[in-house]
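A.B. asks: Structure of the sequence below:
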Amino acid sequence: MHDQGSHNSLSRRQLLRRSAVGFGYLALQSMLQGPAAAFADAAPAHFPARAKRVIFLFMKGGPSHVDTFDYKPKLQKDDGKPLPFEKPRVQFAPTGNLLGSPWKFQQYGESGIHVSELFPNVAKHVDDICFLNSVHGTNPSHGGALLKLHTGSDNFIRPSMGSWVTYGLGTENANLPAFVTICPTFAHGGAKNWDSAFLPARFQGVPLGVASQPSTKAQVKYIANPRYSSEVQRLQLDLMQAMNEDHLKTSGPEASLEARIQSFELAYQMQTEMPQAQDLSEETAATLEMYGLNDAVTEDFGRQCLLARRFAERGVRFIQVTHSDTKVQWDQHGDLKAGHTKNSAEVDKPIAALLTDLKQRGLLDDTLVLWGGEFGRTPTCQGAGNDGRDHNPEGFTMWMAGAGVKGGYQYGATDEYGYYALENKMHVHDLHATLLHLLGMNHEQLTYRHAGRDFRLTDVHGVVHHGILA
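C.D. replies: Predicted structure coming up:
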């Protein structure tokens, strides 16, 4: 026993370890108290948030900005001519002369923003979109660039931005994971792109499906137990958690065991809500058609986008949707016209449907939609027949829509050919800092102590770009 002074100084871990109550009952009690209690490490927002959640539409491979959302009439005019300035010192592969876009651009909306004919449906939403035309990174290789975009580091294992977001804000729904990634790719960093690294394991992303398989398989397996009732499962879980607690008392703190205890609790809670969240039979025929689920071209990515909306309306904090396949990603070193035509046809209608659906339901007001790949493409040609572009991290386009950003707005600019970001340059660190700001968090204050130093998503970099804020 301890005196009153020492009792008051007990840490949370000590209190839990010395309590006679089973871990299962403690976890259940905290979940019943409300969503914030489910993630005890979550801190209050640093200032009023404009967004409550994020949907990240990740285009694996690097879509070409000069063929989609960064119109360059000078590039069209000088097609076939040499680039009139120096190429980057570090390049992924050699490239030749300038290559004009094979697609036409047209102005849309009240803002009159130019969009390629590759995205006729997304183009109808330009007045809700903030185009970030000056994003740039530091790595011309897929692996490093993917890690940089997802974790803020291209050469160390760091927590993903979804993990940082859920660590900072906690969950809105204790019955579902706070961070879900739908059909993620296992290439170029794989699970590290949605891992929590040194953050507590409960902040890592929960993968549903994989990019190399149809999105019909993007389901949580074994979500229902046909043999035992919920009450019996609760008793079993409490017994197991009590045994785990006894083990912790004798072995000392074990992060992996504590994370497993919490994962068992989440799995139990998910049985009540996850099946409904994944059940698209609740949707109307008009909604399924809007997302393109009745079309072989769009149904796979359309299902992912529809699941993203269903998770968003149920309070999942960070949802990632990945467009990637093992054959034709957005990585067109050759066959640019065929590859980008195929890819855009698969995602254009579903993305437009997601924006429409979120707006109709009032969710776009507090949901931030982020679109983009790990880098852009060069304005110079590559491959046989002048039908390809190389990786280009020097300047490319991502876009945001929804909570807190200016709609119908182009922020920043690349040079007249689209090679380098020049105006209002937004590094990937700046992108992360701005995203966290929209969620009500100061990126310099969102830190975690590990291995003797404080870490953050933006490391020692990052500037919030207030120019995009509505």
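A.B. asks: contacts and neighbour counts: CA atoms only from here.
C.D. replies: Will do.
A.B. asks: the helices in this structure, which residues?
C.D. replies: According to DSSP state H, the chain carries its helices in the segments 4-8, 12-18, 23-32, 35-38, 73-77, 142-151, 161-169, 230-251, 255-270, 274-278, 285-290, 299-313, 336-360, 428-438.
A.B. asks: what's the most buried one of these?
C.D. replies: Sort the helices of the chain by mean neighbour count, taking mean count of other Cα atoms under 10 Å, and helix 161-169 sits at the top with a mean of 27.
A.B. asks: elements contacting that one?
C.D. replies: If you count contacts as 3 or more Cα pairs under 8 Å, 6 or more residues apart in numbering; DSSP states H and E, helix 161-169 packs onto strand 179-182, strand 318-323.
A.B. asks: please give me the structure for this one as well, since I'd like to look at both together:
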Amino acid sequence: MKLNRRNFMKSGALSLGGLAASQPSFAGNAKHKLPHFAPKAKSIIYLCQSGGPSHIDLFDYHPEMKKLHGTELPDSVRQGQRVTGMTAGQKSFPVCAPIKEFKQRGQCGTWVSELLPYTANIVDDITVIKSMHTEAINHDPGITFLNTGSQIPGRPSLGAWMSYGLGNLNKNMPAYNILLSQGNGKKPGQPIFSRLWGSGFLPSVHQGVQLRSTGDPILYLQNPKGITRSSRRSMLNSLKTLNEMYYKNSQDPEVITRTEQYEMAYRMQESAPEIADISKEPESTFQLYGEEARKPGTYAYNCLMARRMIERGIRMVQLFHRGWDQHGSLQKDLPAQCLDTDQASAALVTDLKQRGLLDETMVVWGGEFGRSVYSQGKLGNGRDHHGKCFSMWAAGGGFKAGQSYGQTDEYAYNIVESPVSVHDLNATILHNLGIDHERFTFPFQGLDNKLTGVDHASVIADLLS
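C.D. replies: From the prediction side, this is the model:
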């Protein structure tokens, strides 16, 4: 066997990657097969709201905040915590109360803003986590941390870990699929990088695959003119033979990955267009999701695509929707952003429940952090980033329904009860998939790396059904 220095060094950490690619049900750390215990969920839909939704205006209700409107945020509340460069120079930090009224909804009585009337109708099916916190204060490290468990770019994403550990339920589509959207007529917002769904040090077969909203779902999926499906099959067979010969000499697991991806692309030539074809969806679907669900590239359309993928056994679908970064024009832009996303997010939960899929599918909604209670600039203009506390919600697949978890102070600035870190949330998500996050590792650079990092992380038992 011929091994150059590069491949010898890789073999120690990555030799099992080929095994993971060819035998998806086998746990790549080789310590035990996955799942570790009986799972409650098979799949996850992650509704990633890029930019930082304002927990103060959406979920984290404090009746006394109206009286605090316009007053100075006390130093005793700020506690010397750092703020971004956008507000660090402000001489005043005036408290800005929620821009819309809140009401208690459902049998559980969860408080929800009038900005989210459709989400308000599903509160008995979701858990609102009001005590999330993160290490990051700016967008790029924040959304990187949310998706990979590290602020440092290059680590594997949650979906890549899922694909690596549990494999795929649908051999004709990737285990991990990505859909992007942004509000109609709005500025692009914070950039979304493909490394957010990357595989990092895991074999690259586990990285997410972005599906396009217009034209072919995947570029170059169609055969060129003059190439038939049978001739494509013959070419791939020959290429596979050559790759197997090369792998025997190189022992490079990426050769196996390349072969697997060629085969996947071949199968996707039939499966991807079928998933994207919504022509047979009944009219009731568009009444539920809204008319925007007819338009490829919208958030509503992507929510519908997520349901169609889950129906077909795909492990993870992640939607990234940009536009939540309201540093200014809060009164105008936040309602518009809610209008883009509220109906479809709620419809997805309702649709999964009607089809009997919610019990085995987790739905997670949230962004990289929240927003500040104080105004950026003049009172009511906008809100800065805030990572010390923010809100997310989760439904289905092992999550308890109909509860509000955690508590913040009267300024929605600090957590006073039941904190939940990003690592805690990821540990809980893995638990619902039947995975012990402490035992789910991959050897890289001399460490047994985990999605939940080296710091202490806990499964939040009170979030479990």
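A.B. asks: What does the TM-score come to for these two?
C.D. replies: After superposition, the two chains reach a TM-score (TM-score structural alignment, normalised by the length of the second structure) of 0.87; 437 aligned residues with a Cα RMSD of 2.9 Å.
A.B. asks: just to revisit the earlier point, can I get the helices of the first structure in JSON lines with distance to residue 118 of the first structure?
C.D. replies: Output for those, formatted as JSON lines (distance: least, Cα to Cα, whole Å):
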{"stretch": "helix 4-8", "distance to residue 118 of the first structure": "63"}
{"stretch": "helix 12-18", "distance to residue 118 of the first structure": "54"}
{"stretch": "helix 23-32", "distance to residue 118 of the first structure": "46"}
{"stretch": "helix 35-38", "distance to residue 118 of the first structure": "41"}
{"stretch": "helix 73-77", "distance to residue 118 of the first structure": "16"}
{"stretch": "helix 142-151", "distance to residue 118 of the first structure": "23"}
{"stretch": "helix 161-169", "distance to residue 118 of the first structure": "29"}
{"stretch": "helix 230-251", "distance to residue 118 of the first structure": "50"}
{"stretch": "helix 255-270", "distance to residue 118 of the first structure": "39"}
{"stretch": "helix 274-278", "distance to residue 118 of the first structure": "30"}
{"stretch": "helix 285-290", "distance to residue 118 of the first structure": "18"}
{"stretch": "helix 299-313", "distance to residue 118 of the first structure": "16"}
{"stretch": "helix 336-360", "distance to residue 118 of the first structure": "6"}
{"stretch": "helix 428-438", "distance to residue 118 of the first structure": "25"}
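A.B. asks: For residue 381 of the first structure, which of those is the nearest?
C.D. replies: Closest approach to residue 381 of the first structure among these (Cα to Cα): helix 336-360, 9.9 Å.
A.B. asks: Now do the end-to-end distance for stretch 314-324 of the first structure.
C.D. replies: 26 Å (Cα to Cα, to the nearest Å).
A.B. asks: can you list contacts of that stretch?
C.D. replies: 52-61, 162, 165-166, 170-173, 176-185, 211-212, 277, 301, 304-305, 308, 311-312, 329-330, 347 (Cα atoms under 8 Å, 6 or more residues apart in numbering).
A.B. asks: Make a ChimeraX selection of the buried ones in those.
C.D. replies: Burial among the contacts of stretch 314-324 of the first structure is assessed by 16 or more other Cα atoms under 10 Å; the matching ChimeraX selection reads:
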select :52,53,54,55,56,57,58,59,60,61,162,165,166,170,171,172,173,176,177,178,179,180,181,182,183,184,185,211,277,301,304,305,308,311,312,329,330,347
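A.B. asks: just to revisit the earlier point, which one of the helices and strands packed on helix 161-169 of the first structure lies closest to residue 121 of the first structure?
C.D. replies: Checked against Cα to Cα, the stretch from those lying closest is strand 318-323, at 17.1 Å.
A.B. asks: Alright, I will stop here.
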